[in-house]
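S.K.: Let me see the structure of the following:
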Amino acid sequence: MATTTATIDIPVPAERVWQLIGGFDSLPDWLPYIPKSELGEGGRVRTLTNEEGGVIVERLEAFDHQARTYSYSILQAPFPVIGYRSTLTVHEMADGQSRVEWSGTFTPAGTSDEEAIALFHGIYTEGLAALKKTLDA
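M.R.: This is a model prediction of the structure:
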C-alpha cells in the first residue's frame, strides 16, 4: 500500500474554508479540473466528470462536520490503483489561518508505487493550490 499527503496553509479562517470544501458535492466550486459533480444514493456517492470528460465515481465513507473532515473511496476511475481511500481535512491554525490536508492510501495496479504516489501527490498539490486561489479571489 502506498500513501501520500499534501498540505497548504491559507490565510483564511477554517470555518470559511470548510464552508467552501466541506460539501461532498462541492468540488466544482474550487477544483477547476472537476467542472461537474452529481450526487446519488442520498448524497453518499458522487459522480465527477473531469475536463476531458472522464468519469470518477466516489463514495463518502466518513464525515465529521465539527472536525471539518471527510473521507471517501473510489468506486470507479481511470487511475492505476485499487483500494483507494482519501481524507480531506481543514485544521484551524493560529491567527485565523487554516491548514488544509489532503491525504490518500491506495495500492498501485499496473504501475510502480512511485508513479502512483507522484500522480496523486500532483492531484492533491494542484487541487490545494486551486483552493487557495479560489479563496484569494
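S.K.: When you work out contacts or count neighbours from here on, use the C-alpha atoms and nothing else.
M.R.: OK.
S.K.: Show me which residues of stretch 60-70 are buried.
M.R.: Buried residues in stretch 60-70, counted by 16 or more other CA atoms under 10 Å: 60, 63, 68, 69, 70.
S.K.: For residue 87, see how far away residue 22 is.
M.R.: For residue 22, the distance to residue 87 equals 11 Å [CA to CA, to the nearest Å].
S.K.: residues bridging contact with those two, i.e. touching both?
M.R.: 69, 70 (CA atoms under 8 Å, 6 or more residues apart in numbering).
S.K.: Can you classify residue 17 as helix, strand or coil?
M.R.: Classification of residue 17 using DSSP: H, G, I helix; E, B strand; the rest coil returns helix.
S.K.: Am I right that it is in contact with residue 90?
M.R.: Yes: counting by CA atoms under 8 Å, residue 17 touches residue 90, with 7.2 Å between them.
S.K.: please give me the structure for this one as well, since I'd like to look at both together:
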Amino acid sequence: MPLVTTNILLPDPAHRLWPLVRWDGRLCDWYPGAVALTVHGHDKGAQRRLLLTDGSRLTQRLDHVSQIDDAYSYTILDSPYPVADLLAQIRVHPTGDGNAVLTWTANFQTTTLSESKTERFVRDLYEVGIERLRRLLIH
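M.R.: Alright, predicted model coming up:
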C-alpha cells in the first residue's frame, strides 16, 4: 500500500493556516480543481462533497478529528482519481517562531495506474494544493 507524505513550512502561524485546511475550511480556495464544496456534518462520519472543474465529483468522509491538535483524517468514498481505499490526514503544527508546518499524508490502493504513477499523481495533487496554500498566505 503506497504512502505519500508531504511536509511544508508555511510563513504564517497555525491559527491562520488552520481555518483554510480544516474539515469545513476554505478548501475551494486551495484544493486543486475544486470549484464548489458542501459539508454535511462536523463529527466522525460527516461528508464533504467537492465539485471539480471538469464536472467530476469527490466525496470524502471524516474519520477522526483531534481534540488536542489541529488535525483530522478522512477517507475518499468516491472520486475520479486512480486510487482506492485512500485514507488521508491533514495536520498543522505550530513551530514556535510564528510559522506552521502542514503535514498531509495518504495511504491508498492503486487502481488503473502502476503504483509509481499513482504515487506521483497523489504527490502532485498535494504539491499543487500546498503551493496554492502558500500563495493564499503570502497575499
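S.K.: Any idea what the TM-score is?
M.R.: With the length set by TM-score structural alignment, normalised by the length of structure 1, the two chains reach a TM-score of 0.92; 136 aligned residues with a CA RMSD of 1.4 Å.
S.K.: Please narrow the buried residues of stretch 60-70 of structure 1 to those residing in helices.
M.R.: Among the buried residues of stretch 60-70 of structure 1, no residue falls in helices (DSSP state H).
S.K.: Now do the strands in structure 2.
M.R.: Assigned by DSSP state E, structure 2 shows strands spanning 3-10, 34-40, 47-52, 57-65, 70-78, 83-94, 100-110.
S.K.: So which of those strands is nearest residue 135 of structure 2?
M.R.: Closest of those to residue 135 of structure 2 is strand 3-10, at 9.9 Å (criterion: CA to CA).
S.K.: The longest helix along structure 1 vs structure 2, mean deviation?
M.R.: In structure 1, with assignment by DSSP H, the single longest helix is helix 113-136. Following superposition, helix 113-136 of structure 1 is found to deviate from structure 2 by 0.5 Å on average (mean CA distance after the TM-score superposition for structure 1).
S.K.: The equivalent of residue 71 of structure 2 over in structure 1: what's its closest spatial neighbour, skipping adjacent residues?
M.R.: Structural correspondence for residue 71 of structure 2 with respect to structure 1 (TM-score structural alignment): residue 69. Distances taken as CA to CA, 6 or more residues apart in numbering put residue 89 closest to residue 69 of structure 1, at 4.2 Å, once the chain neighbours are dropped.
S.K.: try residue 133 of structure 2
M.R.: Per CA to CA, 6+ apart, closest to residue 133 of structure 2 is residue 30, 5.5 Å.
S.K.: Next, work out how far apart whatever residue of structure 1 lines up with residue 102 of structure 2 and residue 122 of structure 1 are.
M.R.: Superposed on structure 1 with TM-score structural alignment, residue 102 of structure 2 falls opposite residue 100. Separation of residue 100 of structure 1 from residue 122 of structure 1 (CA to CA): 15 Å.
S.K.: quick one, which of the two is more surrounded?
M.R.: More crowded of residue 100 of structure 1 and residue 122, by other CA atoms under 10 Å: residue 100, with 22 against 14.
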